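[1] Please find the sequence and the predicted model below.
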Amino acid sequence: MNKIKKWIIVSLLISLISGLIVVLFTFDSDTLSALMELKTEYLIAAAIIHSLTYVIWGMRTHSLCKALGYDIGYMRSIEIVTSGTLAASITPSSLGGEPLRIHLLYGEKMPLGKATAVVLGERVLDGILILALAPISIYIIRGVLNDPVFDAMFLFAEAGLIFILFLILYALWRPDPTKKVVYFFVRRVAPLLGKKTDAALEKVIDRVDSELEHFHDSISVLMNEGRKGLSYGIFHTLAFWFVDFSMLYVILVGLNQHPDPIIVFAAQVILMILIVIPATPGASGIAEFAGTTVFSLFVASSVLGIAVIAWRAFTFYMNLLVGGFVSFKILKDADFIKNT
């Protein structure tokens, strides 16, 4: 519990300080006028839209679990994914949400390998979609900037993203080479963690091999007899990101900004790639500054800071609040909390 509180405080402090810096540097004589003309009904709509993403995410988890033969209820699935947003908001690259969701699915009598397949399968679906959209988004943003230097940078970035996408697809298609790479890293990292004896290392390798087999077997099930569930998962992934990206446009309309929706969507695809890399808790600080840079392409400078703060209010602070409430409601007696 103390560690969780510490990381929540650290995440909040970094985000609040970064947000204050963004507002101070973008504040001008028109900012107060923009605040006076703010349409609060659009902010309420944005909150509802973000809440809808929890429901869609829960539906995706339900579909993938059912495809593997485990009927996790819709409400329980929504609780599981919502509780994961707290851990994701206070861990680097949002990676803390995955172990928690796996733990909760495992608590629903789902084998660890299959629970891992569902949770990592969701991340793979998200990653494939974002990486597939990235080259298109970069092309759209290039048209807005119209700068030869940025053109060269974006072309290089496009090539890199396409390469990463092919690596992910190859890893899913050919699991054996994936195992070899994982074994290589396990053998290098295990001694650093104190696993220095051959016997202990062999146990680590056996555990990795077992879980990878479960994972790849589950992916195989999803792509064969679980195709219907996987198709629902793909549909929910598309719906999730469309709804989530729509929220920013609604916020901007509430600030009397009317940019091209396609540019708004394209910018967020690029932003998602930027904020998943940083090692700060919940991408705090990086998200505010990266958001300011990207949103400046289509948002007036006088309301840029307000737009960034409003966007983070829903994608970060709301996740902390809702995720925290659900987490402490369903995990108050769980070993996950007691041992933290």
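    Structure received.

[2] use CA for all of it now, contacts and neighbours both
    Noted.

[3] Tell me how many other residues crowd residue 247.
    Per other Cα atoms under 10 Å, the neighbour tally for residue 247 reads 23.

[4] which residues does it contact?
    Counting by Cα atoms under 8 Å, 6 or more residues apart in numbering, residue 247 makes contact with 46, 49-50.

[5] Can you tell me what sits against the strand or helix carrying residue 308?
    Using DSSP states H and E, residue 308 sits within helix 301-312. With contacts defined as Cα under 8 Å, 6+ apart, helix 301-312 is touched by 19, 22-31, 34, 248, 251-252, 255, 288, 291-292, 295-296.

[6] take a look at this one as well, against the first:
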Amino acid sequence: MKEKKKIPWGLLYVALTVVILLVFGLVNREFRSMPAVLAGLSLGFIVLAVLMTGVFLVIEGEIIRLLLWCQGERVGFWTTLKIGLIGIYYSYITPSSTGGQPMQVVYLLRDKVPAGNSTAVLFVKFFAYQLSFVLCTVASLIYMYPQLKAESPQLIPIILVGIAVNGLWIVAIPLLFCAPVLHGVMRGIVWLLERCRFLKKRAQYIEKVRGFENDFASYTEKFRHKKRYYVYAVLLSIPQVILQMSVLYVVFRAFSYDLPYLELLCMQTMLQASVCFVPLPGASGAQELGFSMFFSSYFASGDVLYTAVLVWRFFTYYIVVILGALLVVADQIVYGRRRRLKAEN
């Protein structure tokens, strides 16, 4: 049977978004000078932004590899780098970032990592990142509070809501590591499946859910005896968050804006916390609106602001989605060829 080719929805989504932004810029006269602004950007800082994005992805993969090794799974550098990029890619193109971890589990299954084990690892990874992100956001708010209160008090409630929403995950994830809570969640899923009588393989799905519960519980038990790996993951996630939020400073420097690094780092972190819970792929729209709310006072004209949004989103969103889409397509081609060769042999 001929294998069905997958449509690169990620690339199509990026292309559509870029077209919309460009059309928006062309129909607004104040943005007509955008090419001249782009031509004046500092190439050195643009290269630095690319390198920072690359290092961010490497750290993402290394944290996953560390946690997998803790669970007895021996995986290589390139494998976890791929898994990290695929997770971010699917998080960026699905509503509320819901597609990342499930697709990582699927890809890790190809590398013979059990679903229960990979899910436990990815939950710990997500917990470490969320804890690090919330800590950085709280520190940013404390540092910038006097300035925000004096100049932009309307932003403070938005930031507090963002901290609260992100903080919920810090509470929710450890609860899943408690056997009674996990059992209750799995029972709820089984209850729903039992009522989906239109499913032909309902009994198999229910059996898989029960098997997953047993596997997940056993693998999370391993983490309870290796608590130091939680600390390692958080200690690696904090510089990862700082690196991710520092891209904005490099973008400002590319525009020849020499502003205090800590101020821009804190503002970017608070912006991210304020919009990341918006249920749109990559928080599209909310990110751009938030950028205008948080940083419009830093730019002298609308054309520079618009161009800055494009450049900033390219390095924090589009470049990762483009790389992820290319990786998914290439990996699918390689995986399909391996399956065909295996079937022929």
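    Right, received. Where do you want to start? A quick note: this is a predicted structure, and the numbers were derived from the prediction, not measured.

[7] How far away from the center of its chain is the helix holding residue 308 of the first structure?
    Distance, stretch centre to chain centre, for helix 301-312 of the first structure: 21 Å (Cα atoms, centre = their mean, to the nearest Å).

[8] just stretch 158-177 of the second structure next, same as before
    For stretch 158-177 of the second structure, the distance to the chain centre is 16 Å (Cα atoms, centre = their mean).

[9] Next, the residues that contact it from outside, please.
    Stretch 158-177 of the second structure has contacts (Cα under 8 Å, 6+ apart) with 123-124, 127, 130-131, 134, 137-138, 181-182, 217, 220, 270-271, 273-277.

[10] Using ChimeraX, make a named selection holding only the buried ones among those.
    Applying 16 or more other Cα atoms under 10 Å to those, the buried members can be selected in ChimeraX as follows:
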select :123,124,127,130,131,134,137,138,182,217,220,270,271,273,274,275,276,277
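
[11] Buried ones among the contacts of helix 301-312 of the first structure?
    Neighbour counting over those (16+ other Cα under 10 Å) leaves 19, 22-23, 26-27, 31, 34, 248, 251-252, 255, 288, 291-292, 295-296 as the buried ones.

[12] Tell me the counterpart of residue 38 of the first structure in the second structure.
    For residue 38 of the first structure, the aligned position in the second structure is residue 41, judged by TM-score structural alignment.

[13] That match: what's it in contact with?
    Listed by Cα under 8 Å, 6+ apart, the contact partners of residue 41 of the second structure are 254-256.

[14] Which secondary structure state does it sit in?
    Following DSSP: H, G, I helix; E, B strand; the rest coil, residue 41 of the second structure is assigned to coil.

[15] do residue 5 of the second structure as well
    Relying on three-state DSSP, one would call residue 5 of the second structure coil.

[16] what about it, neighbour count?
    With neighbours defined by other Cα under 10 Å, the count for residue 5 of the second structure comes to 10.

[17] give me every residue that touches it.
    Contacts of residue 5 of the second structure by Cα under 8 Å, 6+ apart: none found.

[18] try it again with 10 Å
    By Cα atoms under 10 Å, 6 or more residues apart in numbering, the contact list for residue 5 of the second structure reads 329, 332-333, 336.

[19] Make a markdown table from the contacts of residue 247 of the first structure and add distance to residue 308 of the first structure to it.
    Listed next are the contacts of residue 247 of the first structure as a markdown table, based on distance: Cα to Cα, whole Å:
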| residue | distance to residue 308 of the first structure |
| --- | --- |
| 46 | 13 |
| 49 | 17 |
| 50 | 15 |
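
[20] Most neighbours among those residues, please name it.
    In terms of neighbours by other Cα under 10 Å, the contacts of residue 247 of the first structure top out with residue 46 at 25 neighbours.

[21] For residue 183 of the first structure, state which of the contacts of residue 247 of the first structure is nearest.
    Nearest to residue 183 of the first structure among those is residue 50, at 39.3 Å by Cα to Cα.

[22] gap between the aligned partner of the closest one in the second structure and residue 183 of the second structure?
    Alignment note (TM-score structural alignment): residue 50 of the first structure maps to residue 53 of the second structure. Per Cα to Cα, to the nearest Å, residue 53 of the second structure is found 39 Å from residue 183 of the second structure.

[23] Over to residue 24 of the second structure?
    50 Å.

[24] Between those two, tell me which one has more neighbours.
    Under the criterion of other Cα under 10 Å, the comparison of residue 24 of the second structure against residue 183 puts residue 183 first, with 16 against 13.

[25] Tell me the secondary structure at that one.
    With three-state DSSP as the basis, the three-state label of residue 183 of the second structure is helix.

[26] Could you say which helix or strand holds residue 223 of the second structure?
    Using DSSP H and E, residue 223 of the second structure sits within helix 202-224.

[27] List the buried residues for that helix?
    With burial defined by 16+ other Cα under 10 Å, the residues of helix 202-224 of the second structure counted as buried are 202, 205-206, 209-210, 212-213, 215-217, 219-220, 223.
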